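J.: coords please:
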Amino acid sequence: MLNKISGNILRKKLINDDLFDIINENIRPMNELMAYYRCAIMEVETKFKVLNEEFSLQYDRNPIEGIKTRLKSKEGIVRKLNRKDLPFSLKSIEENIKDVAGVRVICSFPEDIYMLADCLLSQDDIKLIEKKDYIKNPKKSGYRSLHLIIEVPIFLKNEKKRMKVEVQLRTIAMDFWASLEHKLRYKKNINPEEAEIIGKELLECSEISASLDKRMEEIRNRIDKRLE
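T.: Coordinates of the predicted model:
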């Protein structure tokens, strides 16, 4: 047991030392790449804000409750390349790590998720790379969300670059559940029996929140019909 712990500590130290060396050797080009990903995030965020504004003007409602953005840390990128046994290079990052840039869109209702996704993907400068629908096909844990990997162009001084961005679309209830599930599931020192019990309760909570989403959407649709 002691040898295993010592081995893990040594491996972690080696990874950290390698990470330090790698980042220092590639600091300028790496900073430039991260800046490009930040620009891509701004492009996608702006597209959703414009869609939200358009719906506000035309239909007097806002399908988007909030937008969150995230840029994966340099350490996180290197660790992911290491887990995938991939070389560290800018080309390797751009080709193999699809979630360096992340945009999460929080919607009021499930219908809004698919409507916004369709609107985004219909834009002629957006290219869909990958789609995973965890709303129609939830994960075993109960996790629900619509995931899109897209390419969006960013316009630099002398060139145009296409950058990958991961877009997650969720309802308020899905986001609330996912945030709490992450905090609770990754608590340390939980024995296997208790972890199994918690997992079942979290799955039940996910089903309850999905039912709430459906009922609230039905109420919204009934109200809209009465107002027509």
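J.: C-alpha only now, for contacts and for neighbours.
T.: Noted.
J.: What segments of this structure are helices?
T.: Using DSSP state H, the helices of the chain run over residues 2-25, 27-59, 74-83, 90-96, 110-121, 172-185, 192-227.
J.: Not counting stretch 32-50 itself, show me its contacts.
T.: 67, 69, 71, 90, 100-103, 116, 120, 152-154, 163-165 (C-alpha atoms under 8 Å, 6 or more residues apart in numbering).
J.: Would you mind checking those residues for buried ones?
T.: Neighbour counting with 16 or more other C-alpha atoms under 10 Å marks 69, 71, 100-103, 116, 120, 152-154, 163-165 as buried within these.
J.: Please provide the structure for the following sequence as well, for comparison with the first:
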Amino acid sequence: MIGDREIMIKEKIVSPVVKTLVNSNALDKIEDNMMPLKRLMAYYRCAIMEVETKFNVLNEEFSLEYDRNPIETIKTRLKSTESIIKKLVRRNFPLTVDSIEANLNDIAGVRVVCSFLEDIYLLADCLLQQDDVKLIQVKDYIKNPKPNGYRSLHLIIEIPIFLKDEKKDMRVEVQLRTIAMDFWASLDHKLSYKKDIPEEEAKLLRQELLECAQISADLDVRMGEIKNRIVNKENT
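T.: Prediction:
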């Protein structure tokens, strides 16, 4: 059984796409790193679980203290081996496990979809105040949207995972966004990967999406204002 799993993993790693990207020596290096790579990916999965738990605990606390849940959904993802190799090759990084840890910060990802704009920064602050969370990098695409209209708060954090005989610090990319931002990003992703749309039509769709990004941003602000007015009425 273990041997079969090893063969399946090796076949998945050395896919036809990857073979076109790297030479035979590099492929040998990938195969030599098979077990360490499996172990590293397991560590990233553990880190994802740790971060997801932290947000679930915060959501539960807000439910008890303030009778509301700032988190709508939590989504997680682990970058595929093929995507990792492509990125290492594209950036001319060594094809080793150490290189993955040192050079790639987005292997493990947690996306938190919030009800309101202010919840994004509130949850980010609550997370970063925890003494086992280390902030590595912040990219605020809400205050500074991407040219295509993309909005989201990105954090690269480092957290410890506790193994049988050791503690290991792992990096996780956390994305926080509103429901409107998430819906917009989903459509933008579909357009980006839809290759059979004529270029002229795709250009028009991108322009429409850019306009919708501003509309949804305005909607987030207005919905937050209405929510605050309702809360203020309840407290008077």
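J.: where does the TM-score land?
T.: Scored against TM-score structural alignment, normalised by the length of structure 1, the superposed chains reach a TM-score of 0.91; 219 aligned residues with a C-alpha RMSD of 1.7 Å.
J.: Let me know which of the helices of structure 1 is the nearest to K139 of structure 1.
T.: Nearest of these to K139 of structure 1, taken as C-alpha to C-alpha: helix 192-227 at 9.6 Å.
J.: In structure 2, which residue range corresponds to the closest one?
T.: Using TM-score structural alignment, helix 192-227 of structure 1 lines up with residues 199-234 of structure 2.
J.: if we can go back for a sec, now the helices of structure 1 in CSV, please, with extra columns for distance to D133 of structure 1.
T.: Shown next, in CSV, are the helices of structure 1 (distance: least, C-alpha to C-alpha, whole Å):
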stretch, distance to D133 of structure 1
helix 2-25, 34
helix 27-59, 19
helix 74-83, 23
helix 90-96, 21
helix 110-121, 10
helix 172-185, 13
helix 192-227, 14
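J.: tell me the two of the contacts of stretch 32-50 of structure 1 that are most distant?
T.: L90 and L116 (31.4 Å).
J.: Matching C39 of structure 1 against structure 2, which residue comes up?
T.: So, by TM-score structural alignment, C39 of structure 1 is matched to C46.
J.: Could you dump the buried ones among the contacts of stretch 32-50 of structure 1 into JSON lines and include distance to Q58 of structure 1?
T.: Putting these into JSON lines (distance: C-alpha to C-alpha, whole Å) gives the following:
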{"residue": "T69", "distance to Q58 of structure 1": "27"}
{"residue": "L71", "distance to Q58 of structure 1": "33"}
{"residue": "V100", "distance to Q58 of structure 1": "34"}
{"residue": "A101", "distance to Q58 of structure 1": "31"}
{"residue": "G102", "distance to Q58 of structure 1": "28"}
{"residue": "V103", "distance to Q58 of structure 1": "25"}
{"residue": "L116", "distance to Q58 of structure 1": "15"}
{"residue": "L120", "distance to Q58 of structure 1": "17"}
{"residue": "V152", "distance to Q58 of structure 1": "26"}
{"residue": "P153", "distance to Q58 of structure 1": "28"}
{"residue": "I154", "distance to Q58 of structure 1": "29"}
{"residue": "M163", "distance to Q58 of structure 1": "31"}
{"residue": "K164", "distance to Q58 of structure 1": "31"}
{"residue": "V165", "distance to Q58 of structure 1": "28"}
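J.: Kindly indicate which of these lies nearest E218 of structure 1.
T.: L116 (18.6 Å).
J.: And that closest one, what's its match in structure 2?
T.: Aligning on TM-score structural alignment places L116 of structure 1 opposite L123 in structure 2.
J.: got the contact list for its match?
T.: So L123 of structure 2 contacts F55, L58 (C-alpha under 8 Å, 6+ apart).
J.: now do V22 of structure 2
T.: Residues near V22 of structure 2 by C-alpha under 8 Å, 6+ apart: V89.
J.: how near is it to S99 of structure 2?
T.: Counting by C-alpha to C-alpha, to the nearest Å, the gap from V22 of structure 2 to S99 of structure 2 is 16 Å.
J.: what does V51 of structure 2 give?
T.: V51 of structure 2 is 23 Å from S99 of structure 2, by C-alpha to C-alpha.
J.: more crowded one of those two?
T.: V51 (22 against 12; other C-alpha atoms under 10 Å).
J.: other SSEs contacting the longest strand seen in structure 2?
T.: Criterion DSSP state E: the longest strand present in structure 2 is strand 167-178. Under the contact criterion of 3 or more C-alpha pairs under 8 Å, 6 or more residues apart in numbering; DSSP states H and E, strand 167-178 of structure 2 touches helix 34-66, strand 108-114, helix 117-128, strand 153-162.
J.: run the last query once more with 6 Å
T.: Under the contact definition 3 or more C-alpha pairs under 6 Å, 6 or more residues apart in numbering; DSSP states H and E, strand 167-178 of structure 2 sits against strand 108-114, strand 153-162.
J.: could the ones you listed be laid out in TSV, adding distance to D67 of structure 2?
T.: Formatted as TSV, those follow (distance: least, C-alpha to C-alpha, whole Å):
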stretch	distance to D67 of structure 2
strand 108-114	15
strand 153-162	25
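J.: aligned partner of R90 of structure 2 in structure 1?
T.: Per TM-score structural alignment, R90 of structure 2 is aligned with R83.
J.: so how far is I97 of structure 1 from that match?
T.: From R83 of structure 1 to I97 of structure 1 the distance is 11 Å (C-alpha to C-alpha).
J.: and the residue most central in space within structure 2, how far is that from M49 of structure 2?
T.: Structure 2 has G109 as the residue nearest its centroid, 3.4 Å off, counting by C-alpha atoms, centre = their mean. Distance, G109 of structure 2 to M49 of structure 2, using C-alpha to C-alpha: 10 Å.
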